[in-house]
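> mind looking at a prediction? Sequence and model below.
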Amino acid sequence: MEVISLVLGPLCILGYTEFTEIHRVEWYRQLQNNQRHFPVSNDGTLTILVLAVLGYIGYLILKYQEFSLLPPLVIVLGISFVYIGIALAVVVIVQVFTVKSTDFLLSLFPLNYILIGLKVIRNSILDWKDRECDKENSKLGSKINKLSKSFHISKNWLWLGFIFMVPVLGIVVLTLTLFGQRPDSMILAWTKTSDWNLSQHVAPPNVQIDEHYLCTVAASGHRKIVKPYRMGIRHGHRVIVNRQLCVANAFEQILEEKIPRIHKIIRTVYDNYGYPIAKKIKSPYVADIIYYLMKPAEYFFLLIIYLFDAKPENRIAMQYISKIK
């Protein structure tokens, strides 16, 4: 059961972040609606992953290896690795825990790891049988023997594990520095973020995307495709504006001015059927597809605008800017 929980735990966290729209982007990236930034900075992700893997390796050593076949130093290193995993789990809990939302669920897996880690260390110490050390006749030999014997005494493993954490972390930091990680990446991973307990940055305010309307949602696709060119105001919220959205709104204005009764019917039908579709659009890739699907309608809207407006481009350009201060 322990192994299953250690495997499913990270998967559950990924599922939760997807469900609650927590996105793996840097703190300075502007998000939409209820989206939030990830609690770990991209700059420190590799470091955190390596430390987490060490925690898993330590657990596997202590849980599944036959102690009688292992050198004492390997056992001590396994305990050090578990200590590192426990320390990492504590930091995760400090970063994400809150009683104001369901984000406290993110702390359940690291808490579970802490309990499992402490349990496997305790069992390792209780199950170990002290080994006999060879005695040396010389004074130097007896000193070495005394130092060596400390590794064979299980009650010493607790503090030896803490001591060995320092060189292990030093080696990890030096190695990761060679791969482009900063020496302080273990700290930046938690502080170079926004929206979380240890965050030291404030992200730009989220842009509100009106999910009732397909054209508005389509404007949230990839920039190279949907080509947003400014911000606007819609229903009291700042929104991303592209030409397709402006054309659609200008077309609706003309319908409302020229044939208000028919406009009301069209609006009712669109609200009833467009909203359920738009509500399901969460991915920018799907928004790209909607943008392309709306292209024929956009050309039709342009045709009507140019037929019934003396200054069609002025009307299009004025969409969503009248209330901007």
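Thanks, I have the structure now. Residues are numbered from 1 along each chain as shown.
> contacts and neighbour counts: CA atoms only from here.
Noted.
> and the helices in the stretch 1-150 of the chain?
Taking DSSP state H, counting those that start in this stretch as the test, the helices found in the stretch 1-150 of the chain are 2-19, 45-64, 72-96, 108-127, 139-152.
> verify the stated contact: residue 38 with residue 25.
Yes. In this structure residue 38 lies within contact range of residue 25 using CA atoms under 8 Å: 6.6 Å.
> can you pick out the residue with more neighbours from these two?
Remark: of residue 38 and residue 25, residue 38 carries more neighbours, 20 against 17, as counted by other CA atoms under 10 Å.
> middle-most residue in the protein, spatially?
With distances taken as CA atoms, centre = their mean, residue 38 lies nearest the centre of the chain, 3.3 Å away.
> what's around residue 124, how many residues?
Applying other CA under 10 Å, we find 18 residues neighbouring residue 124.
> how about residue 19?
Applying the criterion other CA under 10 Å, we find 9 residues in the vicinity of residue 19.
> same question for residue 243.
Residue 243 is flanked by 19 other residues according to other CA under 10 Å.
> ok, it to residue 291 distance?
Residue 243 is 11 Å from residue 291, where distance means CA to CA, to the nearest Å.
> so for residue 285, which of the helices of the stretch 1-150 of the chain sits nearest?
Comparison of the helices of the stretch 1-150 of the chain against residue 285 by CA to CA identifies helix 2-19 as nearest, at 15.5 Å.
> show me which positions of that closest one end up buried.
Judged by neighbour count using 16 or more other CA atoms under 10 Å, the buried positions of helix 2-19 are 6, 9, 13, 16-17.
> what about that helix, distance to the chain center?
Between the mean C-alpha location of helix 2-19 and the chain-wide mean there is a distance of 13 Å, by CA atoms, centre = their mean, to the nearest Å.
> packing partners of that helix?
Taking 3 or more CA pairs under 8 Å, 6 or more residues apart in numbering; DSSP states H and E as the contact definition, the neighbouring helices and strands of helix 2-19 are helix 108-127.
> roughly how far is the helix it packs on from the heart of the chain?
The chain centroid and the centroid of helix 108-127 are separated by 26 Å, computed with CA atoms, centre = their mean.
> for residue 239, pull up the helix or strand it's in.
Per DSSP states H and E: residue 239 is located in strand 237-241.
> contact partners of that strand?
For strand 237-241, contacts defined as CA atoms under 8 Å, 6 or more residues apart in numbering pick out 207-210, 216, 219-220, 228-233, 320.
> okay, pairing it with this:
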Amino acid sequence: MILCVRNCYFAFKFPHLTAEEKAAHKHHKLSEKINDLAIIHLGTLCSFLWIYIVLLGTRVVSIDYDKPAYVGYFHNVLHSEYGITVKITLFIALVSLTVMASFKPEKIPPLPQALCFGFTILGEILFSFVIIQLGINYSILILPLAFYLGNLLIITAKLTRRYIVAHLEYKKSHDTVYRFKIAEKLEEKLSGAAALTAFHFLMILPAALILIMLYVILGQGADGVIKAFTMTADWTFSKQIPPPPIDYEGHYLCTVAAGGHEKIVKPVRYGKRRGETIVVNRQLLASNAFEDLIMERTPRFHRAVRSFYDKHGYPVSRYITTRTRADVV
């Protein structure tokens, strides 16, 4: 919130100060740069943690639409094969925005400048689609992500204006002479902030072509980004119908606990119990083997343990409704 307030100040108030006021606020330029970079990278870290721990870490299973999930759980937000296209695009956009925020306009050649703007806008558009994809199941919990995206848009607009001002100041100080009249006419149009912003937006096309070529090279295809969102189930842009869910009803602790995070519960395979499909993990295999052992060696003790477990195990298992609780169990 503090960074956001400062971001709005730099975007809406500081540019309108007089020359004398700006001279008295020379430190603001450095402070603005630090504020922008802090928002970009701290916001990225917080968004990553929010998505993977708060949202996906509770009710999302790391499986694609073609495999059954437990009741109350969701499949992958992005298809596991094509999701890499979304991640690459967001990473390139992050690097591009960082470059623009880190260097003065005169330090970056015009073409890389424009391409950075193109990659940044594409990344912000794609990030908005990620937020919309999550929105159907997490209507309120996506607000922090939308808040971060809003700050990124303010930074992008602010950097666009900064590059416009630098461009016009360079033109005035160097008394530019054009070899072609069309260049001069174009320059006249670029003298307006809106026109130059439109020019940067036009660079989305070559930036998109570069990304598409990268996707093809990686074997994702030109429509990899679209497939990442649509070849899913349970989400806003999903087009696939998943298999019937696996029900927890009637299962005991080890079976329910197998619904936790894969790295912790270590699922081995699917199995059958009383005609129902269950997830078999190492803990369940070890527990069943140990029960067989005590049943052979100490049948009376086994009957006592079995009776206690039948009475209390199932009621306790009904409270294991999240992946984190399953991990603990």
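Great, that's in hand. Predicted, not measured: the structure shown is a model, and the values here were computed from it.
> got a TM-score for the two of them?
Here the TM-score for the pair of chains, by TM-score structural alignment, normalised by the length of the first structure, is 0.66; 269 aligned residues with a CA RMSD of 4.3 Å.
> which one of the contacts of strand 237-241 of the first structure is nearest to residue 96 of the first structure?
residue 207 (23.4 Å).
> thought residue 35 was touching that closest one, still the case?
No. Using CA under 8 Å, residue 207 of the first structure makes no contact with residue 35, being 9.5 Å away.
> so how many other residues sit close to residue 88 of the first structure?
Using other CA under 10 Å, residue 88 of the first structure has 20 other residues around it.
> for the aligned partner of it in the second structure, give its distance to residue 154 of the second structure.
Superposed on the second structure with TM-score structural alignment, residue 88 of the first structure falls opposite residue 126. Noted for residue 126 of the second structure: a distance of 17 Å to residue 154 of the second structure, by CA to CA.
> and what of residue 213 of the second structure?
When CA to CA is applied, the distance between residue 213 of the second structure and residue 154 of the second structure equals 30 Å.
> what about these two, which has more around it?
The residue with the greater number of neighbours, taking residue 213 of the second structure and residue 154 and applying other CA under 10 Å, is residue 154; the counts read 18 against 14.
> verify the stated contact: residue 85 of the first structure with residue 59.
No. With contact defined as CA under 8 Å, residue 85 of the first structure and residue 59 do not form a contacting pair (9.0 Å).
> before we move on, the earlier item: show me which of the buried residues of helix 2-19 of the first structure is closest to residue 166 of the first structure.
Comparing these against residue 166 of the first structure with CA to CA places residue 6 closest, at 25.2 Å.
> grab the nearest non-local neighbour of that closest one.
Taking CA to CA, 6 or more residues apart in numbering, and ignoring the residues beside it in sequence, residue 6 of the first structure has residue 113 as its nearest neighbour in space, at 7.2 Å.
> what's around that neighbour, how many residues?
Around residue 113 of the first structure there are 24 other residues, counting by other CA under 10 Å.
> same deal with residue 162 of the second structure?
As a burial measure, the neighbour count of residue 162 of the second structure was computed by other CA under 10 Å and equals 15.
> and the gap between it and residue 105 of the second structure?
For residue 162 of the second structure, the distance to residue 105 of the second structure (CA to CA) stands at 8 Å.
> quick one on the thing from earlier: how much space between the residue nearest to the centre of the first structure and residue 280 of the first structure?
When distances are taken as CA to CA, residue 38 of the first structure and residue 280 of the first structure turn out to be 22 Å apart.
> what does residue 190 of the first structure give?
Note on residue 190 of the first structure: its distance to residue 280 of the first structure, by CA to CA, is 32 Å.
> the two: who's more crowded?
The neighbour count for residue 190 of the first structure versus residue 280, taken as other CA under 10 Å, is higher for residue 190 (27 against 10).
> which one in the second structure is aligned with that one?
Using TM-score structural alignment, residue 190 of the first structure lines up with residue 229 in the second structure.
> repeat for residue 7 of the first structure
Looks like residue 7 of the first structure aligns to residue 45 there (TM-score structural alignment).
> again, but for residue 171 of the first structure
In the second structure, the residue matched to residue 171 of the first structure (TM-score structural alignment) is residue 210.
> which strand or helix spans that match?
Residue 210 of the second structure belongs to helix 204-217 when assigned by DSSP H and E.
> from the chain's centroid, how far away is that helix?
20 Å.
> what is it packed up against?
Judged by 3+ CA pairs under 8 Å, 6+ apart, the packing partners of helix 204-217 of the second structure are helix 110-135.
> ok, average deviation of the helix it packs on from the first structure?
Compared with the first structure after the fit, helix 110-135 of the second structure shows a mean deviation of 1.9 Å (mean CA distance after the TM-score superposition for the first structure).
> and that helix, which residues are buried?
For helix 110-135 of the second structure, the buried set under the neighbour-count rule, 16+ other CA under 10 Å, comprises 113-124, 126-128, 130-135.
> closest to residue 297 of the first structure out of the helices of the stretch 1-150 of the first structure?
Taking CA to CA as the criterion, helix 2-19 is the member of those that comes nearest to residue 297 of the first structure, at 32.1 Å.
> I'd say the match of residue 88 of the first structure and residue 86 touch.
Yes. Taking contacts as CA under 8 Å, residue 126 of the second structure lies within contact range of residue 86: 7.3 Å.
> what span of the second structure lines up against stretch 60-68 of the first structure?
Counting by TM-score structural alignment, stretch 60-68 of the first structure sits on residues 98-106 of the second structure.
> ok, so what distance separates residue 321 of the second structure from residue 65 of the second structure?
Taking CA to CA as the measure, residue 321 of the second structure and residue 65 of the second structure are separated by 21 Å.
> swap in residue 266 of the second structure?
20 Å.
> these two - which one has more neighbours?
Set residue 266 of the second structure next to residue 65 and count neighbours by other CA under 10 Å: residue 65 wins out with 24 against 15.
> would you confirm that the more buried one contacts residue 230?
No. The criterion here is CA under 8 Å, and residue 65 of the second structure misses it with residue 230 at 10.2 Å.
> joint contacts of these two?
residue 240.
> coming back round to it: closest to residue 254 of the first structure among the contacts of strand 237-241 of the first structure?
Top of the list for closeness to residue 254 of the first structure, among the contacts of strand 237-241 of the first structure and by CA to CA, is residue 320 at 15.2 Å.
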